[in-house]
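[1] missing the sequence, but the structure's below:
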């Protein structure tokens, strides 16, 4: 028998090496079977019924276009199914979602949008038995709802710590997509602390776990079998799952649930400010080394921030020692503080770092914004920005809670103001970090603006304030 060639030996060694690597890689993949077996009994299917007036034809299907851009609460509570009703009798809308039991006496967590406006809520357990649930309380701002079913010794989930969750960590979802009970999907944590449009008080967990209609309100588990989040929203252009799903951290959800259980409502901290992101140009304008923090665009008179000495143009860098990297970090932190508690802020004002302490207030109910009316006839001032401005009337100052400022009466088509999007009716209160108290002051500051450097301007539009930046080339 001839001896094998050295080439043959190398081929065998290479094959063995590839096999060993494949086995190691396979050994590194998580095994979810035990987790699913232990956790599934505490995951429930939630169905609701809502009575609809016979004449409400257009209300059967929610308006998809009115939702925040391509963020949807799992397709409007899984697209309510409304039976045809040619006789004109009262109809019932039905929807489907998921939830999980957090106590053996029957408390269940889910999303608010799963049970909102429901006349009847049915919870189906893993053994297919059904229990009617009572809504203990709901919080639309975090999209969390707490239900109660009658029972004893019910299976419960283990609650984890969403703060300890790491990006890249394996996570698993159990729910009822399209009504398929106890479907399991897995993926990794893509990011933490995400802010979504119109969702200021939830630092979402982003994952690539496959989520579909019916998963809404279901649990997100870590590899230890602990619930770390509630699956709540997806990002989609097609209407289906596209690899981006978002979960409410369980720490946030349980804080809400405990308040709903004990108080029947949720109290949140409040500063009384309007903030915005610090862009590269704004950072340059305010003398910051890099874009970071939350820029205070508006301070509500008599609010906690006003009483604590916070001013328009301050950039908040930290709250109670926790850094504010993105402006969206601030509402999460403030909302988690108890009204009446003290908060230490580090801010940049006029290029210098300062420390402030203020007392956190209670978040009020949302109110209507004050809009600026038509510009009355007043003395006008033209300037090299390409706008004509007028003094604010006493009534406008009172309505907008302002002590000064000017209102734009005309924007020249070819001027810099038109290029940066200013409109008639906009109110300018600050220019190049200087307060504007009159049209004369505005003209003087505008004449002295530097060239080829970022300049900031504070503008109120329909009562909402924000800073914008621009550069003048001449």
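    Alright, I've got the coordinates. As the structure is a computational prediction, the values presented were derived from the model and not from experiment.
[2] please count neighbours and contacts with C-alpha atoms only from this point.
    Noted.
[3] next, count neighbours for residue 238.
    Using other CA atoms under 10 Å, residue 238 is surrounded by 8 other residues.
[4] helix/strand/coil for it?
    Under DSSP: H, G, I helix; E, B strand; the rest coil, the three-state class of residue 238 is coil.
[5] from residue 175, how far off is it?
    According to CA to CA, to the nearest Å, residue 238 and residue 175 sit 21 Å apart.
[6] same check, this time on residue 381
    Residue 381 sits 63 Å away from residue 175, going by CA to CA.
[7] which of the two has more neighbours?
    residue 175 (32 against 19).
[8] tell me the contacts of the nearest residue to the more buried one once chain neighbours are set aside?
    Leaving aside its sequence neighbours, residue 175 sits nearest to residue 215 (CA to CA, 6 or more residues apart in numbering; 4.7 Å). Listed by CA atoms under 8 Å, 6 or more residues apart in numbering, the contact partners of residue 215 are 74, 97-98, 174-177, 231.
[9] and residue 215, what helix or strand is that in?
    Residue 215 belongs to no helix or strand when assigned by DSSP states H and E.
[10] what does residue 18 give?
    Here residue 18 is assigned to helix 6-28, by DSSP H and E.
[11] quick one: distance of that helix to the chain centre.
    Taking CA atoms, centre = their mean, to the nearest Å, one finds helix 6-28 lying 48 Å from the centre of the chain it belongs to.
[12] all the strands of the stretch 351-474 of the chain, in order from the start?
    352-359, 361-362, 380-382, 387-391, 406-411, 427-431, 434-435, 455-461, 464-470 (DSSP state E, counting those that start in this stretch).
[13] okay if I get the ones you listed as a markdown table plus distance to residue 280?
    Formatted as a markdown table, the strands of the stretch 351-474 of the chain follow (distance: least, CA to CA, whole Å):
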| stretch | distance to residue 280 |
| --- | --- |
| strand 352-359 | 18 |
| strand 361-362 | 31 |
| strand 380-382 | 29 |
| strand 387-391 | 25 |
| strand 406-411 | 26 |
| strand 427-431 | 18 |
| strand 434-435 | 20 |
| strand 455-461 | 12 |
| strand 464-470 | 10 |
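[14] second structure follows, compare the two:
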């Protein structure tokens, strides 16, 4: 194999320029580029917010209060804005120039909000990631040291806790599945309280739902994406603030904007609150989120497949293959089945489907609606645990296939044989070969493609599937990223990072 230098992958892929809206207060510039199912339980039962009823319809809704008409947004803001807090997170800078003699720490700023009366705060993971110290400033001006309860990079959510001295205002969770395109949306953030910009309020509408495959600056993007899009202005420092409906309920957590310039242009994104409903109890209980697992490879349904199956629209996902002895295999799923519903919720696309499966509870009997050869069927499956699936042994593919494959993080890996090496014009056959990559998987997000050869895994050289098994067996369940050195199909050797 030809010796060559290893470049660090910048993970630049075409797409909208998305910027995290957490802010580095020390230098007043953005961090990165602007940074954002059926659920069997709720985080906490909250009383509905007592607000005036909209009494007139028109271009702008109004409410009557004390004999006068006013915007309904006023009552929402007056009722819940005090729940929004500013979060300052201090993190250590890994690399500084040799000549720099200042502090090795930098401070970033974002938003969050109280959702429980005992001091729990919801925010974005990117606001507090790598923080060694966090301070929360409330609407009353008091500051508290915050404890990190749990965080989840795959959804970009995190939970903090403070010990408030007085009663606090909370924002109840609404239901993001109930929102419609065109609904009013209110975004509240608490950026730069030192500059007098506490509880900034902007208003817009829900522009779209279910946005996925969004690319973030620095190669980072949450694995599970089903964003709410809004034209309510979301600006630097607003990350983690609530997106509200006219009932004063949180329907989303503000997270990102698409911008060519770094400022708001009316394309903002919020994490649907139902995704938070699913993982927040895990974050509070264990500090990390558990994931459901079905055990299939799939792709978005094509127009040709939709016509062949007699579907009314090009929506759903088509099964490419079923993992042996997986929940899907036990339930009777077959290659070519089109999944159109999960737990009686319509499946729109692969991004939404991955969210639905991941937020399902392990062992939960789940009805899945499919179309097989034009016939509509419902298969009931018991959802598995994704972490257990990661430790699964390699499974043999089809009987006519001579390969033994390891399926890990959306990759199907096979031994890199001399025949494959010759096809790639290589003289040697070291490493393992990526035979297939699942769209929307962790490997896909790391820009690993079919035809890639993995040379090392977690800084350990791998020459066979047995080596891969040994490395995977040594990884901790809590591992947040795995470094790999790969030989890409064009012959370039690259170091990449996969986030399990």
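    Structure's in. What do you need? Quick caveat: nothing in here was measured; it's all calculated off a predicted structure.
[15] hang on, the earlier thing: the residue nearest to residue 175 of structure 1 maps to what in structure 2?
    With TM-score structural alignment as the criterion, residue 215 of structure 1 lines up with residue 238 in structure 2.
[16] does residue 410 of structure 1 touch residue 387 like I think?
    Yes. Contact status for residue 410 of structure 1 versus residue 387: in contact at 5.7 Å, counting by CA atoms under 8 Å.
[17] which part of structure 2 matches stretch 97-115 of structure 1?
    Residue correspondence for stretch 97-115 of structure 1 in structure 2, counting by TM-score structural alignment: residues 110-128.
[18] quote the end-to-end distance of that stretch.
    Termini of stretch 110-128 of structure 2 sit 9 Å apart (CA to CA).
[19] and the gap between residue 468 of structure 2 and residue 407 of structure 2?
    From residue 468 of structure 2 across to residue 407 of structure 2, the span is 11 Å (CA to CA).
[20] oh sorry, the question was meant for residue 361 of structure 2
    Distance from residue 361 of structure 2 to residue 407 of structure 2, by CA to CA: 22 Å.
[21] and residue 366 of structure 2? What does it align with in structure 1?
    So, by TM-score structural alignment, residue 366 of structure 2 is matched to residue 343.
[22] OK, contacts around its match?
    Residues in contact with residue 343 of structure 1 (CA under 8 Å, 6+ apart) are 319-320, 357-360.
[23] filter the residues you listed to the buried ones?
    For the contacts of residue 343 of structure 1, a burial check counting by 16 or more other CA atoms under 10 Å picks out 319, 357-360.
[24] so can I have JSON lines of the residues you listed showing distance to residue 14 of structure 1?
    As requested, those are arranged in JSON lines below (distance: CA to CA, whole Å):
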{"residue": "319", "distance to residue 14 of structure 1": "57"}
{"residue": "357", "distance to residue 14 of structure 1": "66"}
{"residue": "358", "distance to residue 14 of structure 1": "67"}
{"residue": "359", "distance to residue 14 of structure 1": "68"}
{"residue": "360", "distance to residue 14 of structure 1": "66"}
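[25] let's see which of the contacts of residue 215 of structure 1 end up in strands.
    Judged by DSSP state E, strands contain the following of the contacts of residue 215 of structure 1: 97-98, 174-175, 231.
[26] would you reformat the residues you listed as CSV and include distance to residue 326 of structure 1?
    Below are these laid out as CSV (distance: CA to CA, whole Å):
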residue, distance to residue 326 of structure 1
97, 33
98, 32
174, 32
175, 33
231, 24
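[27] before we move on, the earlier item: report the two of the contacts of residue 215 of structure 1 separated the most.
    74 and 174 (14.8 Å; CA to CA).
[28] how about residue 77 of structure 2, what's its partner in structure 1?
    In structure 1, residue 77 of structure 2 lands on residue 36 (TM-score structural alignment).
[29] circling back: between the strands of the stretch 351-474 of structure 1, which gets nearest to residue 157 of structure 1?
    Closest among the strands of the stretch 351-474 of structure 1, once you apply CA to CA, is strand 361-362, at 32.3 Å.
[30] so which residues of structure 1 form helices?
    When assigned using DSSP state H, the helices of structure 1 occupy the ranges 6-28, 33-39, 74-78, 112-115, 250-262, 280-285, 304-307, 329-335, 394-400, 416-419, 439-447.
[31] how about residue 278 of structure 2, what's its match in structure 1?
    Using TM-score structural alignment, residue 278 of structure 2 sits opposite residue 255 in structure 1.
[32] nearest spatial neighbour of residue 371 of structure 2, chain-adjacent residues omitted?
    Counting by CA to CA, 6+ apart, the residue nearest residue 371 of structure 2 is residue 338, at 5.1 Å.
[33] correct me if wrong: that neighbour contacts residue 373.
    No. Assessed by CA under 8 Å, residue 338 of structure 2 is found out of contact with residue 373, at 9.2 Å.
[34] wait, is residue 469 of structure 2 part of a helix?
    Yes. Under three-state DSSP, residue 469 of structure 2 falls within a helix.
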